[in-house]
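Chemist: Quick check, what structure comes out for this input:
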Amino acid sequence: MANPYQKYKDESILSMSQSELLLLCYDEAITSLKKAEIALEDKDYDLFDAAIGKAGKIVRYLTMTLNMEQPLSYELKKLYNYVNFDLGRLYAGRERRKDELPALIQILSDLRDGFREASLIAGNLGTPHESKIVG
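Modeler: Got it, this is the predicted structure:
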């Protein structure tokens, strides 16, 4: 039998708008980078590698889903490519590059906030679903 909490989460994701899904992707990438920061401080390199890997997958997904017919997509692609490049350098250089993590978190946070504002203005974002999920 499936875990009821997991089933609820799956159903929540399936009912999200495109804007909410985009924000969820940003939230997950940002959370992963924050976990990577903590893991690096604790010298938990396995967790660091996993967190950086997850953030990289999310940013690659965001890159692949860009609608290149929109002019903004070219600028977003440059930012996503930069973030992915820097994630690769972080993965390879860990301790030497740990000061770059806050900048990557800030880039993704700024993008998230911008998309959230645009979605609110456009009227296609209601109360975020993440506020309903407990645990």
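Chemist: okay, CA-based contacts and neighbour counts for the rest of this
Modeler: Fine.
Chemist: Tell me which stretches of the chain form helices.
Modeler: 4-14, 18-41, 45-64, 71-93, 101-122 (DSSP state H).
Chemist: a markdown table for these, including mean neighbour count?
Modeler: Converted to a markdown table, the helices of the chain look like this (neighbours: other CA atoms under 10 Å):
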| stretch | mean neighbour count |
| --- | --- |
| helix 4-14 | 12 |
| helix 18-41 | 19 |
| helix 45-64 | 18 |
| helix 71-93 | 16 |
| helix 101-122 | 15 |
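Chemist: and Leu21, what does it touch?
Modeler: Ile13 (CA atoms under 8 Å, 6 or more residues apart in numbering).
Chemist: Another for comparison:
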Amino acid sequence: MIGNPYQKYQQSSVQSAPPGQLLVMLYDGAIRFTKAGIEGIESRNYEKANHNLQKAQAIIHELIASLNFDYPISNNLMQVYEYMLYQLIQSNTYKKAASANEVLGYLMELRESWAKAARVQTDQAGDQHG
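Modeler: Model prediction:
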């Protein structure tokens, strides 16, 4: 049971968000955890690095699970996600921030693309109802 009002709000936001916005939220989480993992590596707090890079990997696994292979772009995204997973594992294993920084760049670029697509979808839905 969720007692904290902020947690209730967060859960409600996730449950009521349209699919495009959910993807953006996943990217936001992956970006946040990747940044925290990089901070852990740079500060030599390897427990923090490991914990956060694993969380980022878990979100990328969720992104993979959300792919709809009816669309050809899903195959391309799958390859990008697999590469990002590999880079995060490399970063975590060898405690090198460079690999995680590369992933961070890809995550931020993809997040912006999905955010634009979600805005277009919301605008089109608004035009149909207005």
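Chemist: Any chance you could compute the TM-score here?
Modeler: Overlay of the two chains. TM-score (TM-score structural alignment, normalised by the length of structure 2): 0.88; 124 aligned residues with a CA RMSD of 1.7 Å.
Chemist: Met1 of structure 1 versus Leu40 of structure 1, what's the distance?
Modeler: Here the criterion is CA to CA, to the nearest Å. By it, Leu40 of structure 1 lies 37 Å from Met1 of structure 1.
Chemist: With Arg97 of structure 1 instead?
Modeler: Taking CA to CA, one finds Arg97 of structure 1 at 44 Å from Met1 of structure 1.
Chemist: So for those two, which sits in the more crowded spot?
Modeler: Each of Arg97 of structure 1 and Met1 has its neighbours counted (other CA atoms under 10 Å); Arg97 has more, 14 against 3.
Chemist: pretty sure the more buried one is in contact with Leu90, am I right?
Modeler: Yes - judged on CA atoms under 8 Å, Arg97 of structure 1 makes contact with Leu90 at a distance of 5.7 Å.
Chemist: How about the residue most central in space within structure 2: what's its closest non-neighbour residue?
Modeler: Centroid-nearest residue in structure 2: Tyr27, 2.5 Å away (criterion: CA atoms, centre = their mean). Leaving aside its sequence neighbours, Tyr27 of structure 2 sits nearest to Arg111 (CA to CA, 6 or more residues apart in numbering; 5.6 Å).
Chemist: Equivalent analysis for Phe69 of structure 2, please.
Modeler: With CA to CA, 6+ apart, the residue lying closest to Phe69 of structure 2 is Asn75, at 6.8 Å.
Chemist: ok, now Phe33 of structure 2?
Modeler: Asn52 (4.9 Å).
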